[in-house]
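J.: I'd like to go over a predicted model; first the sequence, then the structure.
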Amino acid sequence: MPNYQRAYTPGGAIFLTLVTFNRRPIFAEADNVKRLRQAVAAVKAEMPFDIAAAVVLPDHIHFVWTLP
């Protein structure tokens, strides 16, 4: 497995845009948004961060996360 370097700046902000495969509107379904929330919560439990902003659209999502 590769040893990726991670950029970490305490208090830094990260802007993420994630697009679904073939821009399928999977987040138009409430069950999939629930799964997304569960996945984000699982990641937060392992690696703490704060969600400064989040936008969930049918075929993509935007996040602004801040690091402790």
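T.: Everything's here; your move.

J.: contacts, neighbours, all on C-alpha from now
T.: Will do.

J.: helices or strands up against the helix or strand harbouring residue 51?
T.: Here residue 51, judged by DSSP states H and E, is contained in strand 50-57. When contacts are defined as 3 or more Cα pairs under 8 Å, 6 or more residues apart in numbering; DSSP states H and E, strand 50-57 packs onto strand 60-66.

J.: Check it against this one:
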Amino acid sequence: MSNYRCNRIPGGTYFFTVNLYDRKSDLLITHIDALCAAVRIVKQQRPFHIDAWVILRDHLHCIWALPAHDDDYSSRWQIIKKVFSKFIPKTEYRSETHIIRNERGIWQRCFWEHTIYR
């Protein structure tokens, strides 16, 4: 198991890569309206600034700046993934593990984060 630790800096700027579970899927571009709505909802609840965002067929890259005294990007991603998953139809394959954990099987569980130092 890896020994990766997230670098958390209040008010920090971060580069993220977030992948779909099925890397052959095109859910992000076919349901881009649902993704945008999920992001809007989360930004209203837990504000952050989007510096850049690239949405590809099966993954996305973005740069966020969090408010001062806030380093919790993980819960924002959790909510974005959850809201997006609720907005789209249930057509994906679900493994036995997904079923046991009551997961949709849309997103990879982890995401990649890199701190941008200014």
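T.: Sure thing, it's come through. Source: prediction; values computed, not measured.

J.: TM between them?
T.: In this superposition the chains share a TM-score of 0.78, using TM-score structural alignment, normalised by the length of structure 1; 59 aligned residues with a Cα RMSD of 1.2 Å.

J.: before we move on, the earlier item: now the angle from the strand holding residue 51 of structure 1 to strand 60-66?
T.: Calculated by axes from the mean of the first three to the mean of the last three Cα atoms, to 10 degrees, strand 50-57 of structure 1 forms an angle of 170 degrees with strand 60-66.

J.: Which residues in strand 50-57 of structure 1 does the neighbour count mark as buried?
T.: By 16 or more other Cα atoms under 10 Å, strand 50-57 of structure 1 has no buried positions at all.

J.: mean shift of it relative to structure 2?
T.: Strand 50-57 of structure 1, aligned to structure 2 and superposed, deviates on average by 0.2 Å (mean Cα distance after the TM-score superposition for structure 1).

J.: Off-centre distance for that strand?
T.: Relative to the chain's own centre, strand 50-57 of structure 1 is displaced by 8 Å; criterion: Cα atoms, centre = their mean, to the nearest Å.

J.: Run through who's touching it.
T.: 27, 28, 61, 62, 63, 64, 65, 66, 67, 68 (Cα atoms under 8 Å, 6 or more residues apart in numbering).

J.: Tell me which residues of stretch 16-36 of structure 1 come out buried.
T.: Across stretch 16-36 of structure 1, burial judged by 16+ other Cα under 10 Å covers 26, 27, 33.
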